[in-house]
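Enquirer: the sequence and its predicted three-dimensional model are supplied below.
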Amino acid sequence: GTVALVDVGNGLSHILIAADGVPRFARLVPISLQDAVKSFGFLLADVEPVGTGAEDEQQTARQRHKEKLRAWCNNVAGEIQSSIGYYLAQPGSADVERIIISGRGARLAGLAEFMAERLDLRVEKVRPLEGITVQPGCEDITREVLDFAVCIGLARRGLEGAK
């Protein structure tokens, strides 16, 4: 089918729309997780803001934090939506059936769910280690695997040719 692959990176993000495995549209997107962290002050590992004030102050800070996060997620979804719209305006294009996200931003709690709701499409995180056995002692890689999805994909592709 037709899939939008979205890599939400630290610096820039990328969108690639592929139809039946063939790339049909690619776009570099001015969405930066780094800028979001600077602007909004949220942390990737812990979406809740760190605070030491009274309970009411912490609750207010958490609410402001969630609103800022939602605004950033809305920007990401807007860029994806405009890219899909442009792709669909091309002759012979097919409806996008789902979105697969990768990159460090894909680890942001709630991003996939928000995008699915906003874009009315199935959104899933890439699973680059699917079919790969992780050796004992290397399990820590699974926590950051979305950051390296492109690298893992290229390595897997290179290994296919080595057989």
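Expert: Ah, there it is. Numbering: from 1, shown residues only.

Enquirer: contacts, neighbours, all on C-alpha from now
Expert: Fine.

Enquirer: what's the lengthiest helix in the chain packed up against?
Expert: Longest helix in the chain by number of residues (criterion: DSSP state H): helix 55-88. Secondary-structure packing of helix 55-88 (3 or more CA pairs under 8 Å, 6 or more residues apart in numbering; DSSP states H and E): strand 13-19, strand 22-29, helix 33-40, helix 111-119.

Enquirer: out of these, deepest packed?
Expert: strand 13-19 (a mean of 20; mean count of other CA atoms under 10 Å).

Enquirer: give me the angle between that one and helix 33-40.
Expert: Following axes from the mean of the first three to the mean of the last three CA atoms, to 10 degrees, one obtains 130 degrees for the angle between strand 13-19 and helix 33-40.

Enquirer: show me what strand 13-19 is packed against.
Expert: Strand 13-19 packs on strand 2-7, strand 22-29, helix 55-88, going by 3+ CA pairs under 8 Å, 6+ apart.

Enquirer: just how off-centre is the second one within its chain?
Expert: Offset of strand 22-29 from its chain centre (CA atoms, centre = their mean, to the nearest Å): 15 Å.

Enquirer: circling back: can you tell which of the helices and strands packed on helix 55-88 is closest to Glu144?
Expert: Among the helices and strands packed on helix 55-88, helix 33-40 comes nearest to Glu144, with 15.1 Å by CA to CA.

Enquirer: which positions in the longest helix of the chain come out as buried?
Expert: For helix 55-88, a neighbour-count test (16 or more other CA atoms under 10 Å) marks 58, 61-62, 65-66, 68-69, 72-74, 76-77, 79-80, 83-84, 87 as buried.

Enquirer: now tell me what touches whatever helix or strand comes next after that helix from outside.
Expert: The first helix or strand that comes after helix 55-88 along the chain, using DSSP states H and E, is strand 98-102. The contact list for strand 98-102, computed with CA atoms under 8 Å, 6 or more residues apart in numbering, reads 2-8, 112, 121-126, 146-147, 149.

Enquirer: do stretch 103-117 as well
Expert: Residues outside stretch 103-117 that contact it (CA under 8 Å, 6+ apart) are 7-10, 33, 44-45, 47, 70, 73-74, 77, 101, 121-125, 144, 146-149.

Enquirer: could you measure from Cys138 over to Val145?
Expert: For Cys138, the distance to Val145 (CA to CA, to the nearest Å) stands at 12 Å.

Enquirer: the more surrounded of these two?
Expert: Shown here are Cys138 and Val145; by other CA atoms under 10 Å, Val145 has more neighbours (20 against 8).

Enquirer: okay, now the one to match up with it:
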Amino acid sequence: QMNVLLVAAKRELVEGRMGLLTEAGLHAAIVDVDAFAIHNAFELNYPDAMQGVVGLVNIGHEVTNVNILEEGVPVLTRDLSVGTRRFREDLQREKGLAADDAEKVIQGVTQSADLASYVEARGEEIAVGVERAAAFLATASRSAGGLARVFTTGGGSRIPGLNEALASRLKAPVEPANPIQRLAYKDTAFDAVSVDEVAPLLMLSVGLALRRAA
């Protein structure tokens, strides 16, 4: 017997990505799934976090990907239609900020006391999605325990106060993941930026780079 994992994707989505590569003069050796690529990067960098039920939450611009691991194995993924764009639009709509100014606030470049209320509201949406995914796993009798830890990635993981808001709601430790902490890189690679600031943005890229064509 052999366990087989079948992944379905819309043809236009795959062809659109392939078309971009073709226009750039590149050839794709393999097509991967975001959740699996993120898991591969996480597994390499956090070998000691493979026990129990762990949540990987990739907070992107449009979508938040939730990946639930059980004993290090991805068992459930879910996409939430909330991302950093929602945070920015909240500030633009409610506070009359320009897009660039709102972006600086959610990146922590500009301080704003108003951000906390929006972080709490949108953080609640993300937390509910994570809770439902974990609850589905428990209902399926796959695991008796709740979330042991949660790791965030993507641009949203840098929003001031969001990790703390998620931890408060989920009743579990939440921390931004660093996909390059076990990788060797040139000392000059991050001269222009802070490693801690840019690392959460590299999770998907590192996961894709770890793949090998069969």
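Expert: Everything's here; your move. Quick caveat: nothing in here was measured; it's all calculated off a predicted structure.

Enquirer: what's the TM-score once they're superposed?
Expert: TM-score for the superposed chains, counting by TM-score structural alignment, normalised by the length of structure 1: 0.79, backed by 147 aligned residues with a CA RMSD of 2.1 Å.

Enquirer: quick revisit: could I get the helices and strands packed on strand 13-19 of structure 1 as CSV with distance to Glu130 of structure 1?
Expert: Converted to CSV, those look like this (distance: least, CA to CA, whole Å):
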stretch, distance to Glu130 of structure 1
strand 2-7, 17
strand 22-29, 21
helix 55-88, 25
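
Enquirer: excluding chain neighbours, what is closest to Val145 of structure 1?
Expert: Pro128 (7.2 Å; CA to CA, 6 or more residues apart in numbering).

Enquirer: who's in contact with the one you found?
Expert: Counted by CA under 8 Å, 6+ apart, Pro128 of structure 1 has contacts 145-146, 149, 152-153.

Enquirer: try 10 Å this time
Expert: For Pro128 of structure 1, the contact set (CA atoms under 10 Å, 6 or more residues apart in numbering) comprises 102, 142, 145-146, 148-153, 156.

Enquirer: same question for Gly207 of structure 2.
Expert: Counting by CA under 10 Å, 6+ apart, Gly207 of structure 2 touches 32-44, 179.

Enquirer: across to structure 1, which of those hold up?
Expert: On the basis of both residues aligned by TM-score structural alignment, their matches' CA atoms under 10 Å, what survives of the contacts of Gly207 of structure 2 in structure 1 is Pro179.

Enquirer: report the buried members of the contacts of Gly207 of structure 2.
Expert: 34-44, 179.

Enquirer: mark which of those are part of helices, please.
Expert: 34-44.

Enquirer: could you check how far the residue nearest to Val145 of structure 1 is from Ala61 of structure 1?
Expert: Going from Pro128 of structure 1 to Ala61 of structure 1 by CA to CA gives 35 Å.

Enquirer: go on, Gly105 of structure 1?
Expert: Look at Gly105 of structure 1 and Ala61 of structure 1: by CA to CA, they are 22 Å apart.

Enquirer: now Gly131 of structure 1
Expert: To Ala61 of structure 1, Gly131 of structure 1 is 42 Å away according to CA to CA.

Enquirer: and what of Val96 of structure 1?
Expert: Applying CA to CA, the value for Val96 of structure 1 to Ala61 of structure 1 is 37 Å.

Enquirer: now swap in Leu16 of structure 1 and tell me
Expert: Taking CA to CA, one finds Leu16 of structure 1 at 36 Å from Ala61 of structure 1.

Enquirer: Arg107 of structure 1 too?
Expert: In this structure, Arg107 of structure 1 and Ala61 of structure 1 are 22 Å apart, going by CA to CA.

Enquirer: one more: Ala26 of structure 1?
Expert: 38 Å.

Enquirer: nearest residue to the middle of structure 2?
Expert: Asn58 (1.0 Å; CA atoms, centre = their mean).

Enquirer: how about that residue, what's its partner in structure 1?
Expert: Counting by TM-score structural alignment, Asn58 of structure 2 corresponds to Asp7 in structure 1.

Enquirer: also Thr84 of structure 2?
Expert: In structure 1, Thr84 of structure 2 lands on Leu33 (TM-score structural alignment).

Enquirer: what residues are up against its match?
Expert: By CA under 10 Å, 6+ apart, the neighbours of Leu33 of structure 1 are 8-13, 39, 44, 72, 76, 103-106, 108.

Enquirer: same check, this time on Pro30 of structure 1
Expert: By CA under 10 Å, 6+ apart, the contact list for Pro30 of structure 1 reads 11-14, 75-76, 79.

Enquirer: same thing with Glu79 of structure 1?
Expert: With CA under 10 Å, 6+ apart, Glu79 of structure 1 has these contacts: 15, 27, 29-31, 85.

Enquirer: which position in structure 2 pairs with it?
Expert: Checking TM-score structural alignment: Glu79 of structure 1 goes with Gly129.

Enquirer: check Ala106 of structure 1 too.
Expert: Aligned partner of Ala106 of structure 1 by TM-score structural alignment: Ser157.

Enquirer: related to what we said a few turns ago, distance-wise, check the residue nearest to Val145 of structure 1 relative to Leu5 of structure 1.
Expert: 13 Å.

Enquirer: do the same with Thr60 of structure 1
Expert: Here Thr60 of structure 1 is placed at a distance of 35 Å from Leu5 of structure 1 (CA to CA).
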